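[1] from the sequence below, what's the structure:
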Amino acid sequence: MKVITAMGVALSACTSLPNPAPGVASLDDWRIEAESPQAHVRLIDGSIDIDTPKGLTLWWRRPVTAPVIISFDAMAMSGPGANDQVSDLNAFWMATNRDGSSVLTTPRSGAFATYDDMRAYYVGIGGNRNSTTRFRRYIGEPGNRPLLPQHDRSAAADMLVPDRWTHIRLIADGSTIAVERDGKGLFSLNDPAPYTHGHWGVRTTWSHLRIRNVSVVQGEAVTGERK
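    You can find the predicted model right below:
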């Protein structure tokens, strides 16, 4: 068992497991910010397993630049575990500090409010105990998380399905900002002042998620990916 400590949280990879799936080659590719020292992030059967009683953000260490498509599979786990709550499959992308600097230079506690001062796009699928699905454009003002009415959903079809993989694509292509789920559009925004670079990360709170098949496509290749 290899154990790496990051922000007080155990990151572990069982070396006896099969080789990780493409895009989840190593936990070293990620930086963790977690509210609770009881949170765990592991590699299990080629997937990243996030099991946390409080807020946690897992940042991809490499910056991204638009045009970009970030994709991954995710599953919200149900079961007997204390954190198996089927809630909060969330993500930030094109995230920077409000002065444009890297979010990795400003470690945060993992509490949701500590990210208010970023400039970023955010999606929260099945938030608030699987009762809301929302998209936001963060503007770097603490306490201000703008939310347009059309980006606030509560229909059952927009929530998480327990123990089922769902495919997510986060898009930043010029003024086109979008979220796709299982090949269908979930949210879109025509942003006249788009965020064009930054970091991206998966976020959750009091839940148990698995992430696999991470892919980041940038530059001219984005055109082909969007066809």
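
[2] only C-alpha atoms for contact and neighbour calcs from this point on.
    Will do.

[3] biggest strand in the protein by residues?
    With secondary structure taken from DSSP state E, the chain has its longest strand at strand 197-218.

[4] in this protein, mark out all the helices, start to finish.
    127-130, 221-225 (DSSP state H).

[5] how about the first one: buried residues?
    Meaning helix 127-130. For helix 127-130, burial by neighbour count (16 or more other Cα atoms under 10 Å) applies to 127, 130.

[6] quick revisit: export the helices of the chain as TSV, with columns for distance to residue 33.
    Converted to TSV, these look like this (distance: least, Cα to Cα, whole Å):
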stretch	distance to residue 33
helix 127-130	19
helix 221-225	29
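
[7] among those, which comes closest to residue 158?
    Ranking the helices of the chain by proximity to residue 158 (Cα to Cα) places helix 127-130 first, at 9.3 Å.

[8] want to put them side by side, so please do this one too:
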Amino acid sequence: MPNTNQANFFDGSRLLFRYAVICVFLLAASQISAQPVKRDKVLYKDDFEKSLNTKTWKVEMVPGPTASVSTKNGKLIIDSPGGVSVWLNQKLSGNISIEYDWKVIADGGKNDRLSDLNQFWMAVDPKNANLFTRNGVFEAYDSLRLYYVGMGGNANTTTRFRKYHGNGKRQLLKEYTDKEHLLKPNQTYHIKILVLNGQTSFWVDGERYFEYNDENPLTEGYFGFRSTWSRHEIDHFQVSRIKSE
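    Okay, the predicted model is just below:
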């Protein structure tokens, strides 16, 4: 007659083994998707110690009496009651990292509002070789092809990752609404964007918020800071060529 306790022991052991195998597989997959990268070459760097170079940075902004983009005390200052995009006038391609420090100011200023730490990358206009033709209104960018993260958007209620397809379609890839992924006032965040072998990811203070393995990856285009009705300080901007370690 079979020993029931022994049979239960072996059944439990098999389940535990299967569980362990699954855990090891998931851990390995996570490590692969977050594979470390090595900086190969710095392509562009700006610490905003001088007046804003209008040949290097292209500003598209809804006009207003309190709207401005400037540099002050080694920071890029975006202060606007309406929409604004600040584009790096350098087309990027291949495997790259884009890094910078960004603080959303909430200190009683006219335009202060805790919202919209936003960015575009790998942006191109399928219908126009000249990307810089828009007026800062957010909807004007719907026809571009790009990746976009809106951190603390919609009055700091959402953090969203989208792919724009160049035909008006803005594909939502992932969204957070929990407070851990929203903005805190006057906190400096270190942002890092990676584009590597068809995968793009978005990191905040070393934590990966988003990652996308794109079947049709965007391999070249422009980077831009993006916001609306708020005040920001940005510093230590750097673009580097990268490769897998």
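
[9] out of the helices of the first structure, flag the one nearest residue 29 of the first structure.
    helix 221-225 (22.2 Å).

[10] tell me which other helices or strands that closest one touches.
    When contacts are defined as 3 or more Cα pairs under 8 Å, 6 or more residues apart in numbering; DSSP states H and E, helix 221-225 of the first structure sits against strand 68-76.

[11] where does the strand it packs on end up in the second structure?
    Alignment of strand 68-76 of the first structure against the second structure: residues 96-104, by TM-score structural alignment.

[12] any idea where the strands of the second structure begin and end?
    37-46, 57-61, 68-72, 75-88, 92-93, 96-105, 117-124, 145-152, 158-165, 170-176, 188-196, 199-204, 207-213, 220-244.

[13] mean neighbour count and distance to residue 22 of the second structure added to those strands, as CSV?
    Output for the strands of the second structure, formatted as CSV (neighbours: other Cα atoms under 10 Å; distance: least, Cα to Cα, whole Å):
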stretch, mean neighbour count, distance to residue 22 of the second structure
strand 37-46, 14, 26
strand 57-61, 19, 48
strand 68-72, 17, 51
strand 75-88, 23, 44
strand 92-93, 17, 37
strand 96-105, 22, 32
strand 117-124, 23, 35
strand 145-152, 24, 32
strand 158-165, 21, 28
strand 170-176, 15, 25
strand 188-196, 20, 27
strand 199-204, 19, 24
strand 207-213, 16, 22
strand 220-244, 21, 26
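
[14] want to try a markdown table for those, with distance to residue 16 of the second structure as columns?
    Output for the strands of the second structure, formatted as a markdown table (distance: least, Cα to Cα, whole Å):
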| stretch | distance to residue 16 of the second structure |
| --- | --- |
| strand 37-46 | 34 |
| strand 57-61 | 57 |
| strand 68-72 | 59 |
| strand 75-88 | 53 |
| strand 92-93 | 46 |
| strand 96-105 | 41 |
| strand 117-124 | 44 |
| strand 145-152 | 40 |
| strand 158-165 | 37 |
| strand 170-176 | 33 |
| strand 188-196 | 36 |
| strand 199-204 | 34 |
| strand 207-213 | 30 |
| strand 220-244 | 34 |
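
[15] once you drop chain neighbours, what's closest to residue 153 of the second structure?
    Excluding the flanking residues, the one nearest residue 153 of the second structure by Cα to Cα, 6 or more residues apart in numbering is residue 116, at 4.6 Å.
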